[in-house]
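Asker: here are the coordinates; sequence isn't available:
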């Protein structure tokens, strides 16, 4: 099993939205490295930290599970979508997505400040300066350590 962190702005899609829907496509990723993580690394059953970004207290708020293998993100083909990509074709799709399913909401937000302040996590991509990826891997040891912080 692999471990991941996926960011979402809670005004767009929150952990409570995922809890209500139970399973949802993680669409709209338009960064090649994040896409590659979904396409080449994520497998059904992998665990995901659900992270709220661009909010009053950014941080890890829940756990999800990868529910599907990656497949083409349909929004790239829709001219009415904010995520439309005219260079992408159905024969050669540029953007992929996975579906994630709700596992649990954490009892509290494990804030970015808290994560950055912990020397044990200094190697984690999330806490490195300038890291803006919406999808990133998490080392198994970091996963266990962060779960214990709850």
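Answerer: Perfect, I can see it now. This one's a predicted model, so the numbers in the text were calculated from it and none came from an experiment. Residues are numbered from 1 along each chain as shown.

Asker: CA atoms for contacts and neighbours, from now on please.
Answerer: Will do.

Asker: looking at this, residue 49 is in a strand?
Answerer: Yes. Residue 49: assigned to a strand according to DSSP: H, G, I helix; E, B strand; the rest coil.

Asker: ok, now how distant is it from residue 103?
Answerer: 10 Å (Cα to Cα, to the nearest Å).

Asker: list residues touching both of these two?
Answerer: Counting by Cα atoms under 8 Å, 6 or more residues apart in numbering, the shared contacts of residue 49 and residue 103 are 62, 63, 64.

Asker: doesn't residue 49 make contact with the second one?
Answerer: So that's residue 63. Yes. Contact criterion Cα atoms under 8 Å: residue 63 and residue 49 qualify, at 4.8 Å.

Asker: want to compare, so here's the second one:
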């Protein structure tokens, strides 16, 4: 099993939205490295921290699980979507998504609290300039956060 941190703006999809829906496609990823993580590395059963970003109080808000492998992100084909990509076609999609299912909501674990622990210093979310919406989490980082902070 691999572990991930997946960012979502709560105005778009929050942990409460995921809890209400049960599963959601992780749509709108428009970074090739994040797309490649979904395509090449994510597997059904992998776990992820659900991270609220671009909001008043960013941080880990819950846990989710990958429940469907990478597939074409439908928003790339919708001209009304902010994620529309005119170069993408159903035969040659440029953007992918995975489906995630709700595991549990947690207390909000803010970025400042993550930064306070030297054990987490290497996490990509804590690196200056890292804006990826999906990043890997080591087993040690996952266990530290899950067992000691949530």
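Answerer: Nice, I can see it. This one's a predicted model, so the numbers in the text were calculated from it and none came from an experiment.

Asker: give me the TM-score for this pair.
Answerer: Overlay of the two chains. TM-score (TM-score structural alignment, normalised by the length of the first structure): 0.97; 149 aligned residues with a Cα RMSD of 0.8 Å.

Asker: more neighbours: residue 49 and residue 103 of the first structure, which one.
Answerer: Neighbour tally, residue 49 of the first structure and residue 103, criterion other Cα atoms under 10 Å: the higher count belongs to residue 49, 28 against 18.

Asker: measure the more buried one to residue 84 of the first structure for me?
Answerer: 27 Å.

Asker: what about the helices in the second structure?
Answerer: Assigned by DSSP state H, the second structure shows helices spanning 15-21, 32-36, 111-115, 139-144.

Asker: now do the contacts for the residue of the second structure positioned farthest from its centre.
Answerer: Within the second structure, the residue lying farthest from the chain centre (Cα atoms, centre = their mean) is residue 91, at 25.8 Å. Listed by Cα under 8 Å, 6+ apart, residue 91 of the second structure has no contact partners.

Asker: buried ones in the longest strand along the first structure, by neighbour count?
Answerer: The single longest strand within the first structure, with elements called by DSSP state E, is strand 99-111. Within strand 99-111 of the first structure, the residues that count as buried by 16 or more other Cα atoms under 10 Å are 99, 100, 101, 102, 103, 104, 105, 106, 109, 110, 111.

Asker: which member of these is positioned nearest residue 58 of the first structure?
Answerer: Nearest to residue 58 of the first structure among the buried residues of strand 99-111 of the first structure, counting by Cα to Cα, is residue 111 at 5.7 Å.

Asker: next one: the closest one from residue 133 of the first structure, what distance?
Answerer: Taking Cα to Cα, one finds residue 111 of the first structure at 17 Å from residue 133 of the first structure.

Asker: re earlier: which helices and strands sit right next to the longest strand of the first structure?
Answerer: helix 15-21, strand 23-25, strand 59-66 (3 or more Cα pairs under 8 Å, 6 or more residues apart in numbering; DSSP states H and E).

Asker: other residues contacting it?
Answerer: Contacting residues not belonging to strand 99-111 of the first structure are listed as 15-16, 18-19, 22-26, 57-70, 149-150 [Cα under 8 Å, 6+ apart].

Asker: narrow those residues to those that are buried.
Answerer: For the contacts of strand 99-111 of the first structure, a neighbour count by 16+ other Cα under 10 Å gives the buried set as 15, 18-19, 23-26, 58-70.

Asker: list the contacts of the residue nearest to residue 89 of the first structure when sequence neighbours are not counted.
Answerer: Spatially, and ignoring its direct neighbours in sequence, residue 89 of the first structure is nearest to residue 77 (7.1 Å; Cα to Cα, 6 or more residues apart in numbering). Contact analysis of residue 77 of the first structure by Cα under 8 Å, 6+ apart lists 84, 85, 86, 88, 89, 90.

Asker: now do the same end-to-end measure for stretch 46-63 of the second structure.
Answerer: This stretch, stretch 46-63 of the second structure, spans 11 Å end to end (Cα to Cα).

Asker: same question, stretch 135-150 of the second structure
Answerer: Taking Cα to Cα as the measure, stretch 135-150 of the second structure stretches 19 Å from start to finish.
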